[in-house]
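1. predicted model and sequence below, questions to follow.
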Amino acid sequence: MKLSYQVTAADAGLTAERIMQKNLGFSRTTIRKLKRLSGVVVNGQAAYLNKRLQEGDQISVNLRFEEYTNVLPQPIPIEIAYEDEHLLIVNKPHNMLVHPLKHEPENTLANAILYHFDNNTEPVFRPLSRLDRNTSGLVVVAKHAHAGFRLAQQLSSGELWREYLAVVGGFLEQESGSIDLPIGRCKDSKVKRMVCPDGRRAITYYQVKQYLADSTLARLRLVTGRTHQIRVHMSHIGHPLVGDALYGGRMEGINRQALHCCRVGMKHPITGNELIIDAPIPEDMRRLILS
């Protein structure tokens, strides 16, 4: 997989390395890898990255670094929401881990995606965010290190954003609002998180979509991405997710937390075009809403 760029008049006199940083967004780490692998060609010939270029010169960058993830590829069906040569977005079902665990090395999203990748894609699993096992919805995966770096920058700046649908217990009094409360680990649990003064800052925005019989369908957007953030925040304000036994949700009508990542938005890591992808609400949450 290659990325090409033609030097403009404004770039003339700059080095290949500076142009790659300034106009193509390459990180210093990635450029160091490219130096070791001789992965940059100018006008069809190998070139030193400190060479100053002229208008019209053609830079070609090999984006394949021969890296790999030590995970067994498995022919597990996945629902693809978007795919091109740089980026893959999948709609993860509930009851599936994103990453393998030592005691559970198979049947994860990583196993499925590595099997899906063809010979033109490095066998590396680069998710930009994670979902809990029983949270369904969209997961963004970079197909090469440069796309991963660009998307990680967007995740930090908020340009890559995620929206969720959740069914929470009771009625949210305010139709929209924000929760800005730090989250840290519970001292007596390896899994559970809690709001605590010495935790990491966490911000969640919410908006009521529909009041149900004894619960609320809410749309939420994450500003930060702490573990269990939505589950912890909603439980803390007295509205735990339906089906979320870990955080006090009632166990009726659904056998997992009623949480689904329904939309992601970003700038495409290579073209810069705006990209917004939606995933329909899953059937078990639809039944819960209609019950």
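-> That came in fine, so what should we check first?
2. rest of the way, CA atoms for contacts and neighbours
-> Noted.
3. so which residues of the chain form helices?
-> 16-22, 28-37, 109-116, 145-157, 229-236, 283-290 (DSSP state H).
4. so which of those gets nearest Ile183?
-> Closest to Ile183 of the helices of the chain, according to C-alpha to C-alpha: helix 229-236, at 7.4 Å.
5. what about versus this one:
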Amino acid sequence: MFQYEVIKEGLTVEELLRTKWRLGKKLVHELRMAKAVTLEDGTPVLWNEPLKVGTHLEFTFEIPTSNYLPTMNCDIPIQYEDEHCLIVSKPKGMATHPNDIWDRNTCMNHVMAHIKSNGGKYAEHVHRLDLGTKGLLLVAKHPIAKSIFDRMIEEKTIIRTYEAEVQGIVRQDEGVINEPIGKDRHHATRRVVSKTGQHAVTHFKVVKRLKNTTIVHLVLETGRTHQIRVHMSHIGHPIVGDTMYNARKTAKDNYELHAIQLEFEHPFLNKVVVVKDQGAIH
């Protein structure tokens, strides 16, 4: 259950669900049949009746149970939380979600421990971070939020910023890499720039030039597997230590890629949310 405060004069429930939130027909139908939307005092609301600014709508509906097995405790930092979503800082080396029934220590298992300890039962990640990537991950706490955040990811209105140290000196202060990415036929997990691959766009901006490397901030328009790693390698600046993508081996024998910021207009709270992760590379 949650509340929504109307901020636009004359908005109807129908317009809120279909036009502002752009929920799918099936979900809208389910909410209508369940009489899920009422006024704050429980009074039924007509879906096509204009509402006054400041009206509080109450949403009450059955929330399904997510099937992630909770860990004993949530051992990952929670950087932001409200009744609709939370943002956690995924550690490096931890998977975003289970890939088989034996996976019990993924980010979503820890998230579910937190959710259950607070009386909840639903949590679904909105995007993913690679195993070797650390940083901010957005998680929806109910199906309406999941539907809206999924669309926002598709429409690129959730701005995801990453930081990486790459080999060599990047001469351009900023740029856009627009190259399709597909699977490498000769390697099970590797990806390559390929004409037959999926559309992929990465924006980069130089933050600092060091002696033999460059610190860059990157913003994803799309979310392809290994996208930043593939794109930076493609322009001749692989992430330091990323030997899968042609970087030199380092003493750490791994790469550093950090999801440092999430920014979006919150669809329920009518405000812009900006969350930054601590511990940048430099």
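-> Perfect, I can see it now. Given the structure is predicted, the values throughout are model-derived calculations rather than measurements.
6. minimum distance to Thr69 of the first structure: which of the helices of the first structure has it?
-> Between these, helix 109-116 lies closest to Thr69 of the first structure; by C-alpha to C-alpha that is 8.4 Å.
7. what residues in the second structure pair up with stretch 233-244 of the first structure?
-> Structural correspondence for stretch 233-244 of the first structure: residues 231-242 of the second structure, per TM-score structural alignment.
8. check contacts around the corresponding residue of the first structure for Ile63 of the second structure.
-> Using TM-score structural alignment, the partner of Ile63 of the second structure in the first structure is Glu66. By C-alpha atoms under 8 Å, 6 or more residues apart in numbering, Glu66 of the first structure lies in contact with Glu122.
9. could you rerun that using 10 Å?
-> Leu37, Thr121, Glu122, Pro123, Val124 (C-alpha atoms under 10 Å, 6 or more residues apart in numbering).
10. ok so, going back, and the match of stretch 233-244 of the first structure, how far apart are its ends?
-> Start to finish, the residues bounding stretch 231-242 of the second structure are 12 Å apart (C-alpha to C-alpha, to the nearest Å).
11. counting neighbours, what do you get for Val111 of the second structure?
-> 29 (other C-alpha atoms under 10 Å).
12. ok, and the closest non-adjacent residue to Val166 of the second structure?
-> In space, and not counting its chain neighbours, Val166 of the second structure is closest to Ile239: 4.1 Å by C-alpha to C-alpha, 6 or more residues apart in numbering.
13. among the contacts of Glu66 of the first structure, which recur in the second structure?
-> Here is what carries over to the second structure from the contacts of Glu66 of the first structure, by both residues aligned by TM-score structural alignment, their matches' C-alpha atoms under 10 Å: Glu122, Pro123, Val124.
14. hmm, which of the residues you listed are the buried ones?
-> Glu122, Pro123, Val124 (16 or more other C-alpha atoms under 10 Å).
15. still on that earlier bit, mind putting the kept ones among the contacts of Glu66 of the first structure into a markdown table with distance to Met96 of the first structure?
-> Converted to a markdown table, those look like this (distance: C-alpha to C-alpha, whole Å):
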| residue | distance to Met96 of the first structure |
| --- | --- |
| Glu122 | 23 |
| Pro123 | 20 |
| Val124 | 19 |
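16. out of those residues, which is nearest to Pro77 of the first structure?
-> Pro123 (17.4 Å).
17. can you tell me which residue in the second structure aligns to that closest one?
-> Applying TM-score structural alignment, one finds that Pro123 of the first structure aligns to Lys121 in the second structure.
18. is that match in contact with His142, as I believe?
-> Yes. In terms of C-alpha atoms under 10 Å, Lys121 of the second structure counts as a neighbour of His142; the distance is 9.1 Å.
19. shared neighbours of those two, anything?
-> Ile63, Pro64, Thr65, Ser66.
20. okay, among those residues, which ones form the most distant pair?
-> Ile63 and Ser66 (9.3 Å).
21. so what sits against both of the two?
-> Gly120, Lys121, Tyr122, Lys141, His142.
22. where do the strands of the stretch 151-291 of the first structure begin and end?
-> 161-169, 176-180, 183-185, 193-195, 203-211, 215-222, 259-267, 274-278 (DSSP state E, counting those that start in this stretch).
23. can you give the distance of the fourth one from its chain's centre?
-> Looking back up the chat, that one is strand 193-195 of the first structure. 22 Å (C-alpha atoms, centre = their mean, to the nearest Å).
24. in the second structure, what range does it match?
-> By TM-score structural alignment, strand 193-195 of the first structure lines up with residues 191-193 in the second structure.
25. and if you look at the last one?
-> When the second structure is aligned by TM-score structural alignment, the counterpart of strand 274-278 of the first structure is residues 272-276.
26. work out the gap between that stretch and the centre of the chain.
-> So, by C-alpha atoms, centre = their mean, the centroid of stretch 272-276 of the second structure is 12 Å from its chain's centroid.
27. now the counterpart of Thr135 of the first structure in the second structure: how far from His226 of the second structure?
-> Matched to the second structure by TM-score structural alignment, Thr135 of the first structure sits across from Thr133. Look at Thr133 of the second structure and His226 of the second structure: by C-alpha to C-alpha, they are 10 Å apart.
28. repeat that for Val206 of the second structure.
-> 20 Å.
29. equivalent analysis for Glu14 of the second structure, please.
-> Counting by C-alpha to C-alpha - Glu14 of the second structure and His226 of the second structure are separated by 40 Å.
30. what do you get for Val88 of the second structure?
-> On the measure of C-alpha to C-alpha, Val88 of the second structure and His226 of the second structure end up 20 Å apart.
31. who has more neighbours out of those two?
-> The residue with more neighbours, out of Val88 of the second structure and His226, is Val88; 22 against 18, by other C-alpha under 10 Å.
32. show me the contacts for the aligned residue in the first structure for that one.
-> Counting by TM-score structural alignment, Val88 of the second structure lines up with Val90 in the first structure. With contact set as C-alpha under 10 Å, 6+ apart, Val90 of the first structure has these partners: 78-83, 109, 113, 137-141, 277, 279.
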